[in-house]
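A.B. asks: this is a predicted model, with the sequence first.
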Amino acid sequence: MKEGWTYARAGVNIDQKSSAIESLVKELRYQRTGMGQMVRRKGLFASLIDFGENYLTLATDGVGTKLLVAEEMGIWDTVGIDCVAMNVNDTICVNSEPMSFVDYIAIDRPDESVTEKIGVGLEKGAELSNMEIVGGEIAVLPEMVNGVDLSGTCLGFVRKDRMISGETCREGDAIVALESSGIHSNGLTLARKVFESAGIGLRETVPGLSKAVGLELLTPTEIYVKQVLGITSEHEVHGLVDITGGGLRNLLRMKGGLQYVIDDPLRPAPVFGKIQELGGISDREMYQTLNMSMGFMIVAPEEEAETIASEHGNARIVGRVRRGSGVLLEPENILYEVY
């Protein structure tokens, strides 16, 4: 039997990545005194900085190998949206409002046509997030970079009494999923390898997909800022989860001693089915690598969750919280116990 694709086989081992992060973080021991101290909490999507009556938040991320798709397709005006989205969607997970953003572009040679189009996407992402881009850096590194790398950092703020950490999640809560726009900006290495190994080029169309593979993969990451902050301003919410790298395993960042059960997941968009079919990928691997059409999740009391789902066309209750541990994808009886 032909071996099915995994993220690790494609070159990205998320367990090794976690170990690398731990090895770095254990060396970061210096603690500032006075205003601006870091709040030490594990599992948060954005870092908290004590700043009087508010917390400032910082989140940083990049677009990843979606940039290789952009390069091959010659389409650069959407990856800036992805860069902003990857940062602001993490920022809102603590109910923080994105405020300012800086971008970082590493490039092998200056190309005004490319950087201009990247700027178009960054501006659109900023508008969708109600956030200003206040600065950035373009580093020309011909000996280190072959192409373009794009990342950014987001500064946000939240009143201390409005911060949401996931620690108030409790038995009986419901889990609401917000639909994704597509693959977003995680798992692109796996997706690219699958299509490549199947002999399918990015400019080709395949049965089941409405547009060329490359265009499907370049669909910009959904920005949930205005929707989620609107929801938290009107409803009691216990947890906010960005379904990025790690897929459903991100729910493990919520309060421990509970099991987060996904018993009625959204139907995955055709692109996910095509990737799974061509790559012979297991359900376990798919749901821990890709968002599977569930781009963001909200944990809330059941009545609140029902109202949220009824008020938003892209939202549906997909699960519940009960005593136990881990994240259970119930239809397939798949249990994730380690982030």
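C.D. replies: Yep, that arrived.
A.B. asks: only C-alpha atoms for contact and neighbour calcs from this point on.
C.D. replies: Noted.
A.B. asks: isn't L240 right next to M297, touching?
C.D. replies: Yes - under the contact definition of CA atoms under 8 Å, L240 touches M297, with a separation of 6.0 Å.
A.B. asks: higher neighbour count, these two?
C.D. replies: L240 (30 against 26; other CA atoms under 10 Å).
A.B. asks: before we move on, what SS does that one have?
C.D. replies: What DSSP: H, G, I helix; E, B strand; the rest coil gives for L240 is strand.
A.B. asks: quick check: buried residues in the host helix or strand of S310?
C.D. replies: Taking DSSP states H and E as the criterion, S310 maps to helix 302-311. Neighbour counts over helix 302-311 (16 or more other CA atoms under 10 Å) mark 302, 304-306, 308-309 as buried.
A.B. asks: helices and strands around that helix, which ones?
C.D. replies: strand 174-179, strand 315-323 (3 or more CA pairs under 8 Å, 6 or more residues apart in numbering; DSSP states H and E).
A.B. asks: how about those strands in CSV, adding mean neighbour count and distance to L215?
C.D. replies: CSV is the format used below for those (neighbours: other CA atoms under 10 Å; distance: least, CA to CA, whole Å):
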stretch, mean neighbour count, distance to L215
strand 174-179, 26, 19
strand 315-323, 20, 25
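A.B. asks: would TSV of these with distance to V261 be doable?
C.D. replies: Below are these laid out as TSV (distance: least, CA to CA, whole Å):
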stretch	distance to V261
strand 174-179	8
strand 315-323	5
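A.B. asks: putting a second one here so we can go through both:
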Amino acid sequence: MPEETRTGRLEHIIFQNEANSYVVASFYDESDRHSFTGAGRLANPEEEQVYELTGEEVHHPRFGRQFRILTGRRKLPDESEAIIRFLAGKAFPGIGTATARIVVDTLGEDCLEMIRRDASILQRVPGLSKARQEILVQGLRDYAGDSETYIKLLEWGVAPRQIALLQDHYQDVLKVLDENPFRPLYEVNGFGYQSALKLADALNLREDDLRRLDGLLFRNARELSMKTGSTWLSMACMWDSVQGLEPEIFEAALARLETAGALELENGRIYPFGLCSEEKEIARGIANHMFDVDPPDSKDLETRIRQTEFSLGIEYDVRQKDAIREFFSRSVLVL
């Protein structure tokens, strides 16, 4: 079926998964006065709200005829008086009826869509301060169901929790992803490899694109480190995880990851998670804390050990007693 756009009032939500914004709901189309079932991702669905839905008619094998929602946003008013009431409402604090009327008189009944497409058009409105321009822009974004970026990322299959991570980390998410959809994998804690792959596929990144290889190597390094419990990996270990790759391509990929700060390479060792820097920091801390201490009286220490064994009903073995003696004789002890 061809893609189409429908306008419908959300009558009631049949099913909702807040984790990924997937919704099945009943909508009422006022143009033909018929109800229809819509299913797909819809940011912050709200009953009695009118939505503009883009999608296609499908037949679900179990639930029958449905409108598969590809994109959905709250419908903006498009008549002068309705627009004025809308802009003077609580979603736009500080605007008021008089200012709203000036906006409509200046820009016309298409003003809301015009503002959403290009916020700079508000500069044409006489007497409209920068602060009020920002209120109008943010209010429209919130009303329409979050930003265009949010809607686009939902279309690409990114879960809301991860969208929040991206928006918290980057000022211009779409620009970052267009440059390299694997960049969040290296820079955003909690953003995984599978999510990066979804982005790469959505952006039609070629299968032989070197950014895919870099992402795979980074994923392998993290998984191998977690599996072995080691802070570093040998070149041979990493090489085994991508058998068949030309040596020069493998080395170039590691070099790119090092330049990006995703991996650290030192003395033939590969460190994920910034562990090389952390090891050095720990080593400096230990070195700075090493100094001579006055050991306790040996007889007093042995008495205390026996008292502790008796009070706890235990008996330390030889190695444990040696460790206790060492602990009280050094400024630093690693067990």
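C.D. replies: Thanks, I have the structure now. The structure presented is a predicted model; accordingly, all values stated were derived computationally and were not measured.
A.B. asks: how alike are these chains, TM-score-wise?
C.D. replies: After superposition, the two chains reach a TM-score (TM-score structural alignment, normalised by the length of structure 2) of 0.21; 121 aligned residues with a CA RMSD of 7.0 Å.
A.B. asks: quick revisit: the helix holding S310 of structure 1 vs strand 315-323, what angle?
C.D. replies: Going by axes from the mean of the first three to the mean of the last three CA atoms, to 10 degrees, helix 302-311 of structure 1 is angled at 160 degrees with respect to strand 315-323.
A.B. asks: before we move on, what SS does Y287 of structure 1 have?
C.D. replies: Put simply, Y287 of structure 1 is helix when judged by three-state DSSP.
A.B. asks: counting neighbours, what do you get for it?
C.D. replies: Neighbour number of Y287 of structure 1 under other CA under 10 Å is 19.
A.B. asks: what's the separation between it and G121 of structure 1?
C.D. replies: Here Y287 of structure 1 is placed at a distance of 28 Å from G121 of structure 1 (CA to CA, to the nearest Å).
A.B. asks: who are the contact partners of the nearest residue to I138 of structure 1 once chain neighbours are set aside?
C.D. replies: Excluding the flanking residues, the one nearest I138 of structure 1 by CA to CA, 6 or more residues apart in numbering is I105, at 4.7 Å. By CA atoms under 8 Å, 6 or more residues apart in numbering, the residues touching I105 of structure 1 are 137-139, 148-151.
A.B. asks: as a markdown table, those residues with distance to F101 of structure 1 would be great.
C.D. replies: Shown next, in a markdown table, are those (distance: CA to CA, whole Å):
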| residue | distance to F101 of structure 1 |
| --- | --- |
| E137 | 12 |
| I138 | 15 |
| A139 | 17 |
| V148 | 19 |
| D149 | 17 |
| L150 | 13 |
| S151 | 11 |
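A.B. asks: tell me which two of the residues you listed sit farthest apart.
C.D. replies: Taking CA to CA as the measure, the contacts of I105 of structure 1 span a maximum distance of 12.9 Å, between E137 and V148.
A.B. asks: before we move on, back to that, can you say which of the contacts of I105 of structure 1 are buried?
C.D. replies: By 16+ other CA under 10 Å, the contacts of I105 of structure 1 give 139, 148-151 as buried.
A.B. asks: which parts of the stretch 51-200 of structure 2 are strands?
C.D. replies: With DSSP state E, counting those that start in this stretch, the ranges of strands along the stretch 51-200 of structure 2 come out as 64-74.
A.B. asks: all helices of the stretch 101-250 of structure 1, in order?
C.D. replies: Using DSSP state H, counting those that start in this stretch, the helices of the stretch 101-250 of structure 1 run over 112-129, 188-197, 213-217, 225-234.
A.B. asks: adding distance to L335 of structure 1 and mean neighbour count, write these out as TSV.
C.D. replies: Listed next are the helices of the stretch 101-250 of structure 1 as TSV, based on distance: least, CA to CA, whole Å; neighbours: other CA atoms under 10 Å:
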stretch	distance to L335 of structure 1	mean neighbour count
helix 112-129	34	18
helix 188-197	22	20
helix 213-217	28	20
helix 225-234	27	15
